[in-house]
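K.L.:
Need a 3D model of the following:
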Amino acid sequence: MSDQQQPYVTVFNSALETGVRSLVILTANFPDALDLQRLVDFDYLVVHSGDVGGPESLHPPLPMREGELLVRRRIIESGLSLMMSRGLITRIAHAEGIVYQASDYAKPFVDSLATPYMLLLIEKANWVATTFSNMDTSELHKLINGFFDKWTTQFHPSQGLGGG
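P.N.:
Have a look, this model is predicted:
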């Protein structure tokens, strides 16, 4: 392979991207530890904060983005593994299951990230932590399931349009 040729690598929807977002979310929630489902939910809320009346979303409001919830969990798991391998996230066996917590190295690392995108990401993660960290799990699931309901209705034809 020459110096000009590089393997195809994507940053978007990668373990690196979701790992950094998870790290920022866990840092914003520190010292609380979060289970995987809450991390998935918070990740969606950080990226699409405008969907719930929060600050402008981090990513553009693309159609059908609710479908992201279907694939997000696996990608976040990969990102968590990457950040754990670097000592930035700790996995803890808890009575209710596995939870994740920012390590002692997380905040200094996150604070060193100063691009405009990272500053917005940190801002959104802090907003999500402040707004939703005390929300009961069932309430959070009801909120998130509202996205699924909206998404699935986009696939059903409207009643009374063209027959049967």
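
K.L.:
For the rest of this, base every contact and every neighbour count on C-alpha atoms.
P.N.:
Will do.

K.L.:
what about the helices in the protein?
P.N.:
For the chain, helices defined by DSSP state H occupy the ranges 15-29, 36-47, 68-85, 106-111, 116-132, 137-153.

K.L.:
Pull out the buried residues from the longest one.
P.N.:
Pointing back at helix 68-85 there. 69, 72-73, 75-84 (16 or more other C-alpha atoms under 10 Å).

K.L.:
this one next, for a side-by-side:
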Amino acid sequence: MHDVPISAAPFNSALETGVRALAVLTEASPRALDLQELVYFDYLIVHSGDAGGPTSLHPNTPLRNGELLVRRTVIEQGVLLMVSRGLAERLLRDNGISYAATDEAAPFLECLASIYTHSLRDRAEWAMQLFGGLDKDELKSYFDTNFERWTREFQSAVSVSDRLL
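P.N.:
Below is the predicted model:
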């Protein structure tokens, strides 16, 4: 019955990444996003501080830019979980598969009242306002350009803290 494996741990699980994807898709509506765009927007809402936005939703960790490479699978599992619950839909297009929020997505998100969910939705709105007008190639270019800088900045901060110890 379950097509999507669900982890018992909620942090970065299919459920959490699915809710994050749903927040992005709801803000993007009626626009549909493909999986790679969802990966980019997931990074932007989790690490919004890296992109000059509000404080990051999750703590800054070393090599967090590698998350773009490893999160794709769990984000796909998450969005498929949302599809299986009728909160998102999978669209087959000439250029591949994309996902869109259904009419039930926004009311579902409204029912989630935690501080985390409100922060998540604020960051999804911020990310879509700032980056929603970019096409996939422009998003890729943005990440390619900034990844090196983000890595250098984090390594510099770690080096300074190591010297202070």
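
K.L.:
Need the TM-score between these chains.
P.N.:
Remark: TM-score between the superposed chains equals 0.83 [TM-score structural alignment, normalised by the length of the first structure]; 147 aligned residues with a C-alpha RMSD of 1.7 Å.

K.L.:
Just give me the residue right at the centre of the first structure.
P.N.:
residue 43 (1.5 Å; C-alpha atoms, centre = their mean).

K.L.:
quick one: that residue and residue 22 touch, right?
P.N.:
Yes - counting by C-alpha atoms under 8 Å, residue 22 is a contact partner of residue 43 of the first structure at 7.0 Å.

K.L.:
circling back: pipe the helices of the first structure into a markdown table and attach distance to residue 8 of the first structure per row.
P.N.:
Formatted as a markdown table, these follow (distance: least, C-alpha to C-alpha, whole Å):
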| stretch | distance to residue 8 of the first structure |
| --- | --- |
| helix 15-29 | 15 |
| helix 36-47 | 25 |
| helix 68-85 | 18 |
| helix 106-111 | 27 |
| helix 116-132 | 23 |
| helix 137-153 | 32 |
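
K.L.:
Pick the most deeply packed of the ones you listed.
P.N.:
helix 15-29 (a mean of 24; mean count of other C-alpha atoms under 10 Å).

K.L.:
Show me what that one is in contact with.
P.N.:
Helix 15-29 of the first structure is contacted by residues 11, 32-34, 39, 42-43, 75-76, 78-83, 88-89, 100-102, 106-107, 110, 121-122, 125-126, 129, 133 when judged by C-alpha atoms under 8 Å, 6 or more residues apart in numbering.

K.L.:
can you give me the offset of that helix from its chain's centre?
P.N.:
A distance of 8 Å separates the centroid of the chain from that of helix 15-29 of the first structure, by C-alpha atoms, centre = their mean, to the nearest Å.

K.L.:
That one vs the second structure, average offset?
P.N.:
Aligned to the second structure and superposed, helix 15-29 of the first structure gives a mean residue distance of 0.6 Å (mean C-alpha distance after the TM-score superposition for the first structure).

K.L.:
relative orientation of that helix and helix 116-132 in degrees?
P.N.:
Interaxial angle, helix 15-29 of the first structure versus helix 116-132 (axes from the mean of the first three to the mean of the last three C-alpha atoms, to 10 degrees): 50 degrees.

K.L.:
what's the angle between helix 15-29 of the first structure and helix 68-85?
P.N.:
Using the same axes, to 10 degrees, helix 15-29 of the first structure lies at 80 degrees relative to helix 68-85.

K.L.:
what comes into contact with stretch 35-44 of the second structure?
P.N.:
In contact with stretch 35-44 of the second structure (C-alpha under 8 Å, 6+ apart) are residues 17, 20-21, 24, 50-51, 67-68, 71-72, 75-76, 97-99, 124, 127, 136, 139, 143.

K.L.:
Return the distance of residue 131 of the second structure relative to residue 72 of the second structure.
P.N.:
Distance of residue 131 of the second structure to residue 72 of the second structure, given as C-alpha to C-alpha, to the nearest Å: 19 Å.

K.L.:
With residue 96 of the second structure instead?
P.N.:
In terms of C-alpha to C-alpha, residue 96 of the second structure sits 16 Å off from residue 72 of the second structure.

K.L.:
Same question for residue 54 of the second structure.
P.N.:
To residue 72 of the second structure, residue 54 of the second structure is 23 Å away according to C-alpha to C-alpha.

K.L.:
One more: residue 119 of the second structure?
P.N.:
In terms of C-alpha to C-alpha, residue 119 of the second structure sits 22 Å off from residue 72 of the second structure.

K.L.:
ok, now residue 155 of the second structure?
P.N.:
Distance from residue 155 of the second structure to residue 72 of the second structure, by C-alpha to C-alpha: 24 Å.
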